[in-house]
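*Asks:* 3D, please:
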Amino acid sequence: MGGIWSTRLKKAEGGLSSSNTLGKGYGVGFAVHDRKIAKAYYDSMELRPTPGKDGASTAPQMTSILGRAGTVGLEKAVEVLDTIGSSMSNLTSASGFMSERVSRGNKICILSFEVANTITKGAALMRSVSQENLEFLKNKILLSDGIQKLVSMDMKELLAIVASDTREELDGFCKEVIRFGNLCKDPEWHNLARYFQKLFSDSSPPQLQKEDAEATMQHLTNLAQHTSDLYHEFHALDRFEQDYRSKLREEETLTAAQRGEHTMILQSELKRQRKLVKSLKKRSLWSRNLEEVMEKLVDIVAFIHQEILEGFGPTGINTANSREDPAPPRLGPSGLALHYANVIQQMDSIVSRPLSLPPNMRDSLYQGLPVSVKADLRSRLQTFRVKNEMTVAHIKAGMQKTLQWLVPMAESTVKAHQGFGWIGEWANMGADLNVKPCQCRSLIRIQTLHHADKEKLTSAYSS
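*Replies:* This is a model prediction of the structure:
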């Protein structure tokens, strides 16, 4: 990174307080350090080129964002990443054990699984703001019937909503990067909250090279993939060791003549597995310095910020207060999105298979309806008069016409809740080498019922 950012960032050191706009808790533990230390970090904000030779450069090249490992391997890695990620989510630089371990050895070690999780989050976010995905967003997703009828028909408002969601995801990503910075031995990484605050307030940051950013992310995802492989090889090593110890206990009661070759075979397999784990440690995040990875993560944050500005224009700067008029009540903030999605799916089941339903299906559907819909339904039934005889086929066709655009949003809502968190995102990504990154699109919030207008959806229920 060159000297292009130094002036702005030195001003940030003296001109900004520890409180910031990135979220609660960002100012904790961020002291102003010696000016030499600050200068060493703030000398540059250009993206550094990825080193030509590295421990991970010998890894197979990936054409998808996750690499060559199969989906089965990734699903196995999900368990440990989820467990470790949640168990360490409250750690800070003052939390004793983890901080001391990282600082003393200056290696990532056990923290590598959580860092891999964060890298995956950054990869998905970086892909979502790519030019290909933004074109797909504007030309297809935002023009879908569900979004147009339930969210808004104003393209400017829709883009502002997506920009706000993207900013929210970037803030979450930054919080994790900041926390890792606090765990670094080198204090130059302890002021990232202030640095990001200054970066995000700049509407015209210096341009970072897309090719360099993509190469950096490719390098990080290679390391994350090897870290995923390391996890399930750790699992296999644990099984080998248990089997070997169990066999040794069995043979303690046997004579030398009775002992077979099985123990020797297990010992040989155990030795090979230990070598494999040792090799993966060297190729994964496990053996990397945290400071080395932090430099790349900070570059990725800066590049994603740049892409948001380029992709969304003025709406990508400050989207929190972009609406002049009060927004109508939305399902997500009301905590009703998943409930409404389940009701829609029940309706679809009844319409699709009216003759093969459980006896209590209709009662269950009625109990799940919103209060306003129930009241409107009672009123309609009391005044209902049959003018023209309607066949079951006509009624079904009318309901299917509405469900045709309602069901996709309901399914997306359920899927988003089932795959909540970036571990679920990683598990659901394919590893097909022929799939381009732009073809592997993540589900975004506006495709769900989160931003759906409550009154519009209630009206659709009643129609």
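*Asks:* From here on, just use CA atoms for contacts and neighbour counts.
*Replies:* Noted.
*Asks:* Contacts only, for the nearest residue to Met294 once chain neighbours are set aside.
*Replies:* The shortest distance from Met294 to any non-neighbouring residue, by CA to CA, 6 or more residues apart in numbering, is to Gly181 (6.7 Å). Neighbouring residues of Gly181 by CA atoms under 8 Å, 6 or more residues apart in numbering: 189-192, 291, 294.
*Asks:* sec struct for Gly181, please.
*Replies:* Here Gly181 is helix, with the state taken from DSSP: H, G, I helix; E, B strand; the rest coil.
*Asks:* and the gap between it and Ser99?
*Replies:* Between Gly181 and Ser99 the distance, using CA to CA, to the nearest Å, works out to 11 Å.
*Asks:* and if you look at Ser144?
*Replies:* Ser144 is 48 Å from Ser99, by CA to CA.
*Asks:* of these two, who's got more company?
*Replies:* Comparing Ser144 with Ser99 by other CA atoms under 10 Å, the one with more neighbours is Ser99, at 18 against 12.
*Asks:* Quick check: buried residues in the helix or strand hosting that one?
*Replies:* Here Ser99, judged by DSSP states H and E, is contained in helix 97-105. By neighbour count with 16 or more other CA atoms under 10 Å, helix 97-105 contains the buried residues 98-103.
*Asks:* Thr263: neighbour count?
*Replies:* Each residue near Thr263 was counted by other CA under 10 Å, and the total is 17.
*Asks:* how about this one, so we can line them up?
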Amino acid sequence: MGWLPDIGYIMGGRGDSFCTESKKKSCNLGILSLETAKIMARLVSLYRSLSDEEIFNLREEILNSEGVMFLNSRDEKFLLSLACKEMLEDLDRAAASVSRLGKKCNDFGLNRFDLAYVNLKLGIIDSRILEYGSKLNEKRLRKMQRLISATSRLHAALEGLTELELTEQKMRQVKDKKMHLMKSNFDSFTQKLVNQRKMVHYFQGISLWCKTFDKSVGLMARIVCVVYVRICAVFRQYVPNLTTFSSQNIGCFKNQTDTPMIELVREQFTSHSGPITMASKVSLVRFHSQKSELFFIEQDDSVLSIENLLKKSLFHSAGPLTLGGSGLALRYAKVILLAEKYLDPTESIDHIDRESLYQMLPENLKVLVRTKLSKNMKRAEDDFLLAIGWREAMTEMLGWLAPVAHNTVKWQMERSFEKMKFDSKPSVLLLQTLHFSDKEKTEAAIAELLVGLSCVYRHENRQICV
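*Replies:* Reported below is the predicted structural model:
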């Protein structure tokens, strides 16, 4: 634990090194480069999402969009708390992965990055050396993006090589039976396979594949810290529990070597609260056993509030009266997108499509649609102007409803575990989706949408939707 008092020096190491240089030669990432590239991409995405332009867009465009305001909330402080919590959770996941990769580093500081991250959350570090947007950090970001791009191309080349090798095995089996027919084709294919292996070898050389654990983890560790300090700076006025960095936090362990380390840590928990309410859970960080459990703290709180957002997983914080809490967000998003698709005059719905769309609706929404539809049809059987009015109303409604539905599907795709994602662009936030949308309001809007679609289809001589 002797290195903890010098944490300020560790975090402010020379060049791209996160801390002191190792005397031993560090191993290369190899196959772990693919996972590392995903972590890097997520960190770059988080870094870019905290730029002045993105924060301005969040406050002025996203929070004031009609769909978010009508379905989710008009409370700016609450919505910004959602954004802050999601970014912190993403950062914690990235930090946990960096910490796991750091266990393979020779550098002791990187090897115990989990403790460095804990100290960062306690505010016992000079935040001035973690300046967001500095030229040095921008240079690191560009380097990371080049490595991500090269590793992404390596991944594609490896997949291509795997397919070619499988094809080669099949061709060898056929070649043994039909030697005279397959020789020329087999020679041509062999050359293609050789070229593919050369391509893989080339991308291995310029990607993370040949980078050491120490170099790669060192890059990511510093960006993790920069992103955390930036989140605190941007959202502190809306989320008071965030760490406050000041001159009092710098070197606060100096000249206290006579006090046991665990007692010093306990003092820090009571005086410098991090992004998770920790005063009553000091044992979460077990410095005496050199283990950190600061990542992913779950607590059972039934009330969704700004305070509880900092104790509970954001995804599971949606209440029972929201679509996320009801498990209906993605299903309703697909219904809205189908309605958007079928509003196109060139589209038609056959019996199978009609039944499939209808079965996507829960029973209560089916009843609501049928009730509205029957009342609407009684009022105007042959009014062609009604169809025109419905089309205009649906177009206006989809103008604010469809973007939220698109974002819901996009959010799910961006976080799909099965996909190898190397995209480092800022991603969609959960507050932009239907996850926190009011269930009653959304169902009323969808019912109006489907009734309008039925009216338009009937009067335009297309097959009825529901």
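*Asks:* For the residue nearest to Met294 of the first structure, what is the corresponding residue in the second structure?
*Replies:* Counting by TM-score structural alignment, Gly181 of the first structure corresponds to Gly102 in the second structure.
*Asks:* The stretch 51-200 of the first structure: strands as residue ranges?
*Replies:* For the stretch 51-200 of the first structure, applying DSSP state E, counting those that start in this stretch gives no strands.
*Asks:* and if you look at the stretch 301-450 of the second structure?
*Replies:* Using DSSP E, counting those that start in this stretch, strands in the stretch 301-450 of the second structure do not occur.
*Asks:* Residue in the first structure paired with Ala402 of the second structure?
*Replies:* Using TM-score structural alignment, Ala402 of the second structure lines up with Val407 in the first structure.
*Asks:* so what's its match up against?
*Replies:* So Val407 of the first structure contacts 341, 344-345, 348 (CA under 8 Å, 6+ apart).
*Asks:* Can you select the buried ones from the residues you listed in PyMOL?
*Replies:* Per 16+ other CA under 10 Å, the buried members of the contacts of Val407 of the first structure correspond to this PyMOL selection:
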select buried, resi 341+344+345+348
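*Asks:* mind putting the contacts of Val407 of the first structure in JSON lines, distance to Lys415 of the first structure included?
*Replies:* Output for these, formatted as JSON lines (distance: CA to CA, whole Å):
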{"residue": "Ala341", "distance to Lys415 of the first structure": "10"}
{"residue": "Ile344", "distance to Lys415 of the first structure": "14"}
{"residue": "Gln345", "distance to Lys415 of the first structure": "12"}
{"residue": "Asp348", "distance to Lys415 of the first structure": "16"}
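*Asks:* Filter the contacts of Val407 of the first structure down to the ones in helices?
*Replies:* In helices, judged by DSSP state H, the following of the contacts of Val407 of the first structure are found: 341, 344-345, 348.
*Asks:* related to what we said a few turns ago, just name the closest of the contacts of Val407 of the first structure to Glu425 of the first structure, please.
*Replies:* Ala341 (20.3 Å; CA to CA).
*Asks:* The second structure: which residue goes with that closest one?
*Replies:* By TM-score structural alignment, Ala341 of the first structure lines up with Ala333.
*Asks:* In contact with Ala460 of the first structure, which residues?
*Replies:* Ala460 of the first structure neighbours (CA under 8 Å, 6+ apart): Thr402.
*Asks:* Now do the contacts for the equivalent of Cys109 of the first structure over in the second structure.
*Replies:* Matched across to the second structure, Cys109 of the first structure falls on Gly30, judged by TM-score structural alignment. Residues near Gly30 of the second structure by CA under 8 Å, 6+ apart: 208-210.
*Asks:* Could you report the distance from Gly30 of the second structure to Asn106 of the second structure?
*Replies:* 16 Å.
*Asks:* do the same with Gln145 of the second structure
*Replies:* From Gln145 of the second structure across to Asn106 of the second structure, the span is 25 Å (CA to CA).
*Asks:* and if you look at Lys175 of the second structure?
*Replies:* From Lys175 of the second structure to Asn106 of the second structure the distance is 50 Å (CA to CA).
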